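Novice: Sequence first, then the predicted structure, then my questions.
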Amino acid sequence: MGLRTAQSSRGMGASLLLVGLAATLLSFVTGATLGAVKSPATPLQPLDQAALRVMSFNVRVNTASDGDDDWAHRRDLVPATIRFHQADVIGVQEAYRGMIDDMQQRLPGYRWFGVGTSDGKDDGACNPVFWRESRLELVTAETIWLSRTPDSPSTGWDGAYPRTATHVVLREIADGAEFHVFNAHFDHEGEQARLESARLLAARVKALAPDARAILMGDFNCNEHSAPLQTLTRDAQLRDARDVSSTPHYGPTGSFTGFAGPQYAGAWLDHIFVRNLVVQQHGILPDHFDGRLPSDHFPVLAEILLQ
């Protein structure tokens, strides 16, 4: 458990003709390969170099039942996605300790905090928060069980499994600006558990100082119109980063695909909420590697200014 240490005119005409034919062929092949993917296959680019790039990423548990999509085939893809999109803070869900070790090995320059949901140590899925240590430092950290006994390992209400939210306070090394990060994973079966989890976290955020900067992200297993997410926006004055981004949303509208492929479909279960923060960009990233997806969820990325 805990904190771990965790890139002649005749000749010219013939050349131009060859270039044109190559470009046409490349365009044809690219279109045939990408199929339904219509957005440019490029990462979001910083509008402001001071912006903080925040990612929520459900990386899917390690289970042999996934066959060719099990963790052994994805352990390089998840860190590669994080590195390519230059995330500064990552809220990860469904990561067992061995998966975290794999990620840490492939993500030099990041540190993390989190505990297993089952015992508060290393047993059970973990929802760790990673941060770039060249830019940020840890101030405080805690784990909140989403249950009637939030300070100890437990299953809440009608939930199928123990669920947690990891809460860290991070500080910008350059200017000392601090902000709260909550990384949560709501239950996939318990309707009451999801609603009560939202109430619990809304109360935690509401209890912060009025001017405190806060990010709440994760896999909420419900959409933007559901009672749990409405509770977060109503009771804690949180706003979905997609709704308040100063530029249009990038990518598909859904974040869960179940390994179905990089098409723009699926439920929007993964969100990044903010309070007292400016959002420059928001995207859901349908990255894939020769058709293989890093996870059964697309990562969600928001570019944020600490103002």
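Specialist: Yep, that arrived.
Novice: CA atoms for contacts and neighbours, from now on please.
Specialist: OK.
Novice: can you pull out the helices in this protein?
Specialist: Listed in chain order, the helices found in the chain under DSSP state H are 9-34, 77-84, 97-106, 191-206, 227-235, 241-244.
Novice: okay, now the one to match up with it:
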Amino acid sequence: MRVVSWNLRFDSQPDAIDVEDSLKNIPDPLEAPKFMGKKGEQPWSIRRIRVAQELGSNIVIAAFQEALKRQVTDLAKLLGDEWEWVGVGRDDGREGGEYGPIFYNKCHFELLEWDTFWLSETPFTPSRYPGAGSYRIATVARFATKGNPDADKKCFTFINTHLDERSEDQRKLGASLLLHRCHYEASVRKEPVFVVGDFNSEQEGRDSGAYRVLTGADSPVAVPAEFRAKFEFPPGSHPHFKMLDLRAETPRVNVTGFFRTFTGFIERLGWGGGGRIDYILGSSAGGWSSNRYETPNVTYDDGVMASDHRPVYATIRLD
């Protein structure tokens, strides 16, 4: 299955242009594109068509970050009737604020269950960690594959998140909550589990805490007792459990594209600015392998960038 995680950049320049108008204004594909001379961020009404075109038709799960309700409904229209999605607005658990939606192709998967928790000290109610810049959530979906006899169905859990841009303490707590939930899924369900999203955390350096907690380099911080109790797993199950970075778990010849995932709407080649903060991780308990990992560019001939982040794709096999 080919999956993608992509921070879309929230709809910061809203307008009244609907999807149908954008589709009507797609230029003739046989005409050479003209460079628009525009720099930096463009409105979502321009960028959304580029997002849909980049995603194409060969993905089966798409996780987005920073998507406001309009962006979620636009993508539902653009992806088509084969797709469904789950998620809530992070500010109120309904439609307020940014979503962390998980889109899935109904032809390939059956949704078994889904839920949301907040990456805070009160994870089961809409809440913000003290000192964090925003409310932060994780969207959790459990799927079963379709198209095979029941005996051959594969089940797995897929988690989408966006950690805080301001607070390193929030990122460490968020990573610890995510790691605990993944450990529960792997131990109790005995199925593969994946975490994707924008961690706002580098692999190393001052702000690397979340990445290091999830990948086992640093110990997790204590998670709230109510969370630990709800997602309790047997003592000693999967000792040294951690999440594995699929970029490192993929055959090197099949790791393509860019290292850096954040661009800030600036075309960045070589080093300087930006960073790798968007990831796809899989549980160390196994049940999966990664065959390809891609971070393509999303700047087009006319100069428009689809987002200030590059999408991250992985092609995963469920064993």
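Specialist: Sure thing, it's come through. Quantities reported herein were computed from a predicted structural model and do not represent experimental measurements.
Novice: Out of the helices of structure 1, which gets nearest to Ala184 of structure 1?
Specialist: The closest of these to Ala184 of structure 1 is helix 191-206. By C-alpha to C-alpha, the value is 9.0 Å.
Novice: corresponding residue for Thr155 of structure 1 in structure 2?
Specialist: Mapped onto structure 2 by TM-score structural alignment, Thr155 of structure 1 lines up with Arg128.
Novice: for its match, what are its contacts?
Specialist: When contacts are counted by C-alpha atoms under 8 Å, 6 or more residues apart in numbering, Arg128 of structure 2 touches 118-120, 134-136.
Novice: rerun at 10 Å
Specialist: Counting by C-alpha atoms under 10 Å, 6 or more residues apart in numbering, Arg128 of structure 2 touches 90-91, 118-122, 134-137, 164, 170.
Novice: can you count the residues close to Gly116 of structure 1?
Specialist: Gly116 of structure 1 is flanked by 25 other residues according to other C-alpha atoms under 10 Å.
Novice: all strands for the stretch 201-319 of structure 2, in order.
Specialist: Assigned by DSSP state E, counting those that start in this stretch, the strands in the stretch 201-319 of structure 2 fall at 243-245, 255-257, 278-283, 288-295, 312-318.
Novice: Tell me which of the ones you listed lies nearest to Glu110 of structure 2.
Specialist: Smallest distance to Glu110 of structure 2 across those (C-alpha to C-alpha): 15.2 Å, for strand 312-318.
Novice: equivalent range in structure 1 for that closest one?
Specialist: Going by TM-score structural alignment, strand 312-318 of structure 2 sits over residues 300-306 in structure 1.
Novice: Pull out the buried positions in the matching stretch.
Specialist: 300-306 (16 or more other C-alpha atoms under 10 Å).
Novice: Would you mind pulling the contact partners of stretch 77-86 of structure 2?
Specialist: Stretch 77-86 of structure 2 is contacted from outside by 19-20, 23, 48-49, 51-53, 55-57, 60-63, 71-73, 75-76, 99-108, 111, 113-116, 139-141, using C-alpha under 10 Å, 6+ apart.
Novice: quick one: which of those residues sit in strands?
Specialist: Using DSSP state E, the subset of the contacts of stretch 77-86 of structure 2 located in strands is 61-63, 102-105, 111, 113-116, 139-141.
Novice: quick one: Leu305 of structure 1 from Gln280 of structure 1, how far?
Specialist: Using C-alpha to C-alpha, to the nearest Å, Leu305 of structure 1 is found at 7 Å from Gln280 of structure 1.
Novice: With Ala174 of structure 1 instead?
Specialist: Note on Ala174 of structure 1: its distance to Gln280 of structure 1, by C-alpha to C-alpha, is 20 Å.
Novice: Likewise for Leu52 of structure 1?
Specialist: 10 Å.
Novice: Also Phe273 of structure 1?
Specialist: 13 Å.
Novice: so what sits against both of the two?
Specialist: Shared contacts of Phe273 of structure 1 and Gln280 (C-alpha under 10 Å, 6+ apart): 241-242, 244, 302.
Novice: out of the residues you listed, who's nearest Ala267 of structure 1?
Specialist: Nearest to Ala267 of structure 1, judged by C-alpha to C-alpha, of the shared contacts of Phe273 and Gln280 of structure 1 is Arg242 at 15.0 Å.
Novice: and the equivalent of Asn223 of structure 1 over in structure 2, what is it in contact with?
Specialist: Taking TM-score structural alignment, the alignment pairs Asn223 of structure 1 with Glu202 from structure 2. Glu202 of structure 2 sits next to 208-212, 275-278 when contact means C-alpha under 10 Å, 6+ apart.
Novice: distance of the alignment partner in structure 1 of Glu54 of structure 2 from Pro286 of structure 1?
Specialist: Per TM-score structural alignment, the equivalent position to Glu54 of structure 2 in structure 1 is Thr81. According to C-alpha to C-alpha, Thr81 of structure 1 and Pro286 of structure 1 sit 10 Å apart.
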